[in-house]
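>>> only the shape, not the letters, is given here:
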């Protein structure tokens, strides 16, 4: 008999006998007490300090609020060291985490807080004006405010906070008289221990909301079992890399995003050190920060690899201690992978996953990297490639990637019909991605089913077009979308960013490049050059946004043909 999704952690992986995330946290904090755990803005927390501060937050919740185990607490923070403190403190108190994007608009905040039923919110002070607009329309009872310097020593704390408020003017005026300064919920309680809370493997740990790129965002219900299982699956595979890979892991992706969230657990389980990058879009600032570290691991995605390799200061850095680079979140192009190897000397291990799978389903092994694939399924993960009728297809044939495993979500929060729709009758989660399985089990993602372009009855996958175009020496990045066409149903439009925006290559030159490398119906018919592509804050290109705005004028001169 099958267990309920998210209720078990495979024994073959679980050598420490973990029941929940709190077990993981307690073990690593005891074992690696004096080792560095997280760094942000020059402040490093050891595992001992992280343990003490998270205990303090759990004590505050238990003593000073009426929040009970199972209540929801929204965390809306950038990559500050406060994030792991409040995360693990809330989990110790038995609360359910609602990860919330700091870039959300008030409308998006209101939807997520109400949909999740959040009763508490921890928010960066620079966003407090947004919270003020919506909090009376939600069930949030407790609001905690934090600033960049809150966990720094006295002088630096006041300096950092003053710079943000008075120099950069990043704290709009607000009026929230009942808000609680996070320091007041931490510092007075350091040294105290919370009352232990019984947390079961099947209990909900996180409501992880999807990006909302198609309709209203919905919460994927991820249990403690889901997240610990995926952590152990990732740990087992990544630990095949050279010893010491987790010594200094650069973590530019936001911790509220499931990719970074789970990888941070893998790094912790190894006693590793995560250097958090609050603003990876500031590439010069990012490169300067990297110069302070002998990085051993780098976690990123395609757009970030491209931007960094295009930065002169980054190319000058010392990469002699680099042992692994992991890519996820969006497709890795050959051009980006090749340039990363050339600059850093480190191959990229591309993986694949979704919010609904905690997130990893497959990843390239450190000693078996095959560029252009997403590796083989993780341990205890059953992947099937199915046709539109739900029948398995032969190896080498495209179909929808469907998955079973301990990392697959319980379901969508309060959306039974949508949960049922995304699972097959025999319990496989339907990813919506088109994939091909090779004879030896390696998987290749062809593209998102919804992004596929249908040209005269032929399938065109944007990833393939983009991979070819980014190998052109004058193209920095690009995206392919489908446009309606009265003759062929759809045609391929390419939106590209040139390495030299003042002198982009001609559309005819790009078409000629494609004709040498692609079947005729895949060659873009329309080519437009822009200054930048619209992206999520994580760095995924928003093809949907390109479709919506394809007729609007661009800020920079564009060339269309």
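Good, I have the coordinates. Everything numeric in this text was worked out from a predicted model, so none of it was measured.
>>> CA atoms for contacts and neighbours, from now on please.
OK.
>>> now for the closest residue in space to residue 424 that isn't next to it in sequence, how many residues are close by?
Ranked by Cα to Cα, 6 or more residues apart in numbering and with sequence neighbours excluded, the top spatial neighbour of residue 424 is residue 430, at 7.0 Å. By the measure other Cα atoms under 10 Å, the count of residues near residue 430 is 19.
>>> let me see the contact set for residue 430.
Neighbour list for residue 430: 400, 401, 402, 403, 422, 423, 424 [criterion: Cα atoms under 8 Å, 6 or more residues apart in numbering].
>>> hold the first one in mind and look at this next one:
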């Protein structure tokens, strides 16, 4: 089956129901299906091998997802926050593509790669104008790749994660009931279109016949304004967004949020004090912690509303600790915790999280990461307690997750080592109330050089990488800890940074 079936079913069941609101414009499900079929014509004519999006969320993203699916061409949304050099490399890996979004930027950095480039407005308009007169077209059966997402990963060259139609439909059909939303239900989407959470939210909202309200560029004030104006019932946020929303509410911004019945969050570690405040600020909303990965087509474990309220109200430290858990595996997947030897560990003992299920791809364009029995190693470290709750205890590959964005310590360390006074360096995640995690660095000064000041170190990172990589904490040490095999012991560095 093709993921476009989700939109086709919605348009057939409720063609005149509003399916999308963006920048004040409203689209019915019938409108959206027509535009997706028009996009199919454009894609077929272009003979592109990929459909890429370099843009914020808009109707163009939704039309492109389903137009690409109908044409049997992988949809590949790109991170518009990447530096030009990185973005050029990714565009080169998917050439020739039909690219939608920042026309001037793509032309500037990749104009010689053979892409067909449309602005958001031009693509949406042409898709509407190119709607076929009849439905006699032969659409792709959906046996191949639906989505390709470049992971932020831990290396200089991101991996191309592959999600097939069967993976995405395995998740949606196994977790969402068709047409289950009331006509007045509205889901507020603020997650960037290149994130799996945004794609899965799009698909699940359409299948449930829920109105999607897009906020292309997040601000806490804009988020609260839309909740009040559109009577939002469902929302998904990353922890840093929720932190900023609560902050402006505490500073006196009063909006009617009584329509909110469900708030899901994920993409990074949620600080305990933030979720406690959120439960108080949104008393009528049920909170859900959704844990998932790109390679698993989104969510594989949930901490539901009842768990949140029960934990908040409990005096039992064990029950209250569940607020920091990922909840329990969803019914359609299996989860195991394995040690370094690949064997199951006892209950409560930490190890690496493995997952298996129809929605789990575990596939990259380069190779598959699944073992012989279909298990995918998430590279996340965690444990399951005696009651079946999954807890995350760190990242097996030491990735720093700041506000839902994965960062490689290696890229930060490489820049630090270019400083003439830096002999050795280690970057680690440190706790952050605003971002969930932030960057902390420990530096060894080279003999014969003066110790650089903290501002100089921060300016170096800011000049060479994005501002999100700038460390919040810098410490200078005489040496970094290594084991007998020469492996850097980041855990001990984290202890130093926490001191």
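Noted; the coordinates are in hand. Everything quoted here is computed from the prediction, not taken from an experiment.
>>> rewinding a little: could you say which helix or strand contains the aligned residue in the second structure for the residue nearest to residue 424 of the first structure?
Aligned counterpart of residue 430 of the first structure in the second structure: residue 377 (TM-score structural alignment). For residue 377 of the second structure, the host element (DSSP states H and E) is strand 376-384.
>>> how about the strands in the stretch 201-350 of the second structure?
For the stretch 201-350 of the second structure, strands defined by DSSP state E, counting those that start in this stretch occupy the ranges 211-214, 234-237, 262-265, 286-293, 298-303, 328-329, 333-338.
>>> just say which of these is most tucked in.
Among the strands of the stretch 201-350 of the second structure, strand 211-214 has the highest mean neighbour count (mean count of other Cα atoms under 10 Å), at a mean of 26.
>>> quick one, strands of the stretch 51-200 of the first structure?
Going by DSSP E, counting those that start in this stretch, the stretch 51-200 of the first structure shows strands at 72-76, 96-99, 118-124, 142-146, 180-181.
>>> and the ones you listed as JSON lines, adding distance to residue 396 of the first structure?
Listed next are those as JSON lines, based on distance: least, Cα to Cα, whole Å:
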{"stretch": "strand 72-76", "distance to residue 396 of the first structure": "43"}
{"stretch": "strand 96-99", "distance to residue 396 of the first structure": "38"}
{"stretch": "strand 118-124", "distance to residue 396 of the first structure": "46"}
{"stretch": "strand 142-146", "distance to residue 396 of the first structure": "52"}
{"stretch": "strand 180-181", "distance to residue 396 of the first structure": "57"}
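>>> which of those sits closest to residue 32 of the first structure?
strand 96-99 (24.9 Å; Cα to Cα).
>>> residues in contact with the counterpart of residue 188 of the second structure in the first structure?
Aligning on TM-score structural alignment places residue 188 of the second structure opposite residue 250 in the first structure. Applying Cα under 8 Å, 6+ apart, we find residue 250 of the first structure in contact with 274, 275, 276, 277, 295, 297, 298, 299.
>>> at 6 Å instead, please
By Cα atoms under 6 Å, 6 or more residues apart in numbering, the contact set of residue 250 of the first structure is 274, 275, 298.
>>> sticking with it, tell me its helix or strand.
strand 249-251.
>>> mind giving me the packing neighbours of the longest helix along the first structure?
With DSSP state H setting the assignment, residue counts place helix 47-64 as the longest helix in the first structure. Other elements packing on helix 47-64 of the first structure under the criterion 3 or more Cα pairs under 6 Å, 6 or more residues apart in numbering; DSSP states H and E are helix 82-92.
>>> quick one: the helix it packs on to chain centroid distance?
18 Å (Cα atoms, centre = their mean, to the nearest Å).
>>> what range does it cover in the second structure?
Going by TM-score structural alignment: helix 82-92 of the first structure matches residues 60-70.
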